[in-house]
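Peer 1: Have a look; sequence and predicted model below, questions after that.
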Amino acid sequence: MSKIRSSNSIASIQRKIKEGRGQGHFSEYKPWLTVHDVPSIGIVTRILGWKSGRLHHYLSEHFELAHHYQMEWSEQVIDIREQFPLLPLDKTLYIAQKLGIKHPTDPKNKLPIIMTTDMLLTVKQEESIKFIAHSIKPSKKLTKRVVEKLQIEKEFFKDQKIEWALITERQINYNLVRNVEWLHNAKNNDKLSNHHINSLEENLYCAIQQSEKPLAKVTREQDELFGLPSGYCIQIVKYLIANRYWIVDMTHLIQPTLQSMIILENRFPMGGILF
């Protein structure tokens, strides 16, 4: 459920459908609402997705973004579609009437709006694919009216035979979120040399495993040892963790300037990565 501008006329809805809003998968998906469709007040975020390869649009405070980081890290989730529209409009109007709930309307023109769910996830389970809808709200914002709107969402997806869940702060692991945020720009880091990743991985692994110094200090020493720009080796470390070559406990907050790092498993291939 999202804040929107007064542009919910039939013509506007038809225009968005023609533009492909709410359609497609992965890089082809276009959210029903983007950061350009919301009022200037409040916090909006665009972030390049690992799984989708496109910019994701989050229209509320950082709560939705936090859950995005969790879903980016999940190996079961293969696609994230934010601001997914509940179409056709007649469907949610019918559900609202059946439940005895007032359907959301545009505050300016009083027309019924196209409702959206915060995320529609594509989830791989063994050999099958399923969809799961997530509505994301902090507990303090679950007013009676918000809960009514969530009931419409839940019933909509129930009719579609799609699992629906409400995500609050209780379902967010903030250590994991901060760790993925720290790693996020490193997964596809084109500033790193393929040669350096392959040739330095073993040295970095041994240096980190054998030292009780903070991670940042160990990697800085490796930068100096190999004549590399300051900060280069820690970027390699982030790349290796982000791509799951090095396995660490992501539920434990990584504090590179304060703590050493424990690498639970090294999956880096013999002979290095083939690029």
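Peer 2: The structure has been received and is ready for your questions.

Peer 1: Every contact and neighbour count from this point should use C-alpha atoms.
Peer 2: Will do.

Peer 1: Relative to P107, how far out is the residue most central in space within the chain?
Peer 2: For the chain, the residue nearest the mean C-alpha position is H68 (2.1 Å; C-alpha atoms, centre = their mean). In this view, H68 and P107 are 29 Å apart by C-alpha to C-alpha, to the nearest Å.

Peer 1: do the same with G24
Peer 2: 30 Å.

Peer 1: Check L225 too.
Peer 2: Counting by C-alpha to C-alpha - L225 and P107 are separated by 63 Å.

Peer 1: Check it against this one:
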Amino acid sequence: MSRNKYTWTEEKIAKRYAEGRGSGDLNNYLPWLTIQDVPSEGRSHRPKGWKTNRKHELLSDLELSFFYYLEWSNKVIDIKEQYPLDRDDTIAIASEKNIPHPFENSTQTPIVMTTDFLVTTRIGKDIIHIARSIKPSEKQEDPKVLGRLEIERQFWQDKGVEWIVVDEKVMSKQFFKNMKYIHEYYYLTNSVEEEMATHFLGFLASIAMKKPEKKLIDCCNEFDTLYNLDNGSAIYYCRHLYARQYLVTNDMEKAIQPHKISLADLDIRNGGFERNYGDFIS
């Protein structure tokens, strides 16, 4: 059964196109592949996107790491993962370059190739698409992998879309840890929590004007006591405010640790700002 689950046939490919895989925008987009469709070589993830308000299908930690950059950047409008490439085009490119096209051995079916991320971005006044393939540096020495990347590169070049391979060497481990700490707290469960988060933001702003040297953790504890909340409630709101960009750290290369951060280390805003790491994906 497990072998059949991952086996490609023409019927299976036709069914996916009929389902609308690879089409749609934002929360209506359907990835060509989901985490159930492929045997994962590492940990897979299904985070709910800040920009799309849908679950994303990410097949590795490395894809998750790059996804965090896309989420953080104010230039990114839409994120489409596991984006399918037109099979006729990739077969033609493979033939022209004398590169073996990926195919299913058991059924002799040419596989629909995918690009890890097709991203809609705002550059100045222009809205453009960029394509990114996420590949560990060690795998980029494999001739088979290089062949597939070359097909992918040529495909996007023919479409006039910038395409780049991204590996682990250019992604910050600390940025990843910070985003992992705050990402799932972007959405609160109800209006009561949203109101409390707003109160907490005002509470921090008032203290920052008088005692900027005060530690964030002390403010959190005071807020919990003031509103008779369970211990740790303000930390929960704190992570939400970080994710929503109301609390802006001056350096995402430093760990978000409330017991070490003072209010002077933060920019407390009403929302919206030019976020760091925007240039990374563009």
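Peer 2: That came through fine. This structure is a prediction, so every number in the text was calculated from the model and none was measured.

Peer 1: where does the TM-score land?
Peer 2: Here the superposed chains carry a TM-score of 0.87, computed using TM-score structural alignment, normalised by the length of structure 1; 263 aligned residues with a C-alpha RMSD of 2.2 Å.

Peer 1: so what's E153 of structure 1 closest to, chain neighbours aside?
Peer 2: Of all residues not flanking E153 of structure 1 in the chain, T117 sits nearest, at 7.1 Å (C-alpha to C-alpha, 6 or more residues apart in numbering).

Peer 1: Can you tell me the SS state at the alignment partner in structure 2 of that neighbour?
Peer 2: In structure 2, the residue equivalent to T117 of structure 1 is T115, according to TM-score structural alignment. Secondary structure state of T115 of structure 2, per DSSP: H, G, I helix; E, B strand; the rest coil, is strand.

Peer 1: what about the residue nearest to E153 of structure 1, neighbour count?
Peer 2: Neighbours of T117 of structure 1 under the rule other C-alpha atoms under 10 Å: 23.

Peer 1: Would you agree I268 of structure 2 is in contact with R244?
Peer 2: No. Taking contacts as C-alpha atoms under 8 Å, I268 of structure 2 lies outside contact range of R244: 11.4 Å.

Peer 1: shared neighbours of those two, which are they?
Peer 2: Here I268 of structure 2 and R244 have no joint contacts, going by C-alpha atoms under 8 Å, 6 or more residues apart in numbering.

Peer 1: Now check S74 of structure 1 against structure 2: what is it aligned to?
Peer 2: Match for S74 of structure 1 (TM-score structural alignment): S73.

Peer 1: Next one: that match from D279 of structure 2, what distance?
Peer 2: In this view, S73 of structure 2 and D279 of structure 2 are 8 Å apart by C-alpha to C-alpha.

Peer 1: cool, D86 of structure 2 as well?
Peer 2: On the measure of C-alpha to C-alpha, D86 of structure 2 and D279 of structure 2 end up 29 Å apart.

Peer 1: Same question for H56 of structure 2.
Peer 2: Distance of H56 of structure 2 to D279 of structure 2, computed by C-alpha to C-alpha: 22 Å.

Peer 1: Of the two, which one has the most company?
Peer 2: More crowded of H56 of structure 2 and D279, by other C-alpha under 10 Å: H56, with 24 against 12.

Peer 1: Was I right to think the more buried one contacts R46?
Peer 2: Yes. Contact criterion C-alpha under 8 Å: H56 of structure 2 and R46 qualify, at 5.1 Å.

Peer 1: P212 of structure 2 - that's part of a strand, no?
Peer 2: No. According to three-state DSSP, P212 of structure 2 belongs to no strand; its state is coil.

Peer 1: what residue of structure 1 takes the place of it?
Peer 2: Aligning on TM-score structural alignment places P212 of structure 2 opposite Q210 in structure 1.

Peer 1: The nearest residue to Y237 of structure 2 once chain neighbours are set aside: which element?
Peer 2: In space, and not counting its chain neighbours, Y237 of structure 2 is closest to A197: 5.3 Å by C-alpha to C-alpha, 6+ apart. When elements are assigned from DSSP states H and E, A197 of structure 2 belongs to helix 191-210.

Peer 1: Could you check that helix and say which residues are buried?
Peer 2: Burial within helix 191-210 of structure 2, assessed by neighbour count using 16 or more other C-alpha atoms under 10 Å, is assigned to 197, 200-201, 204-205, 208.

Peer 1: what's the answer for stretch 145-157 of structure 2, then?
Peer 2: 147-149, 151-156.
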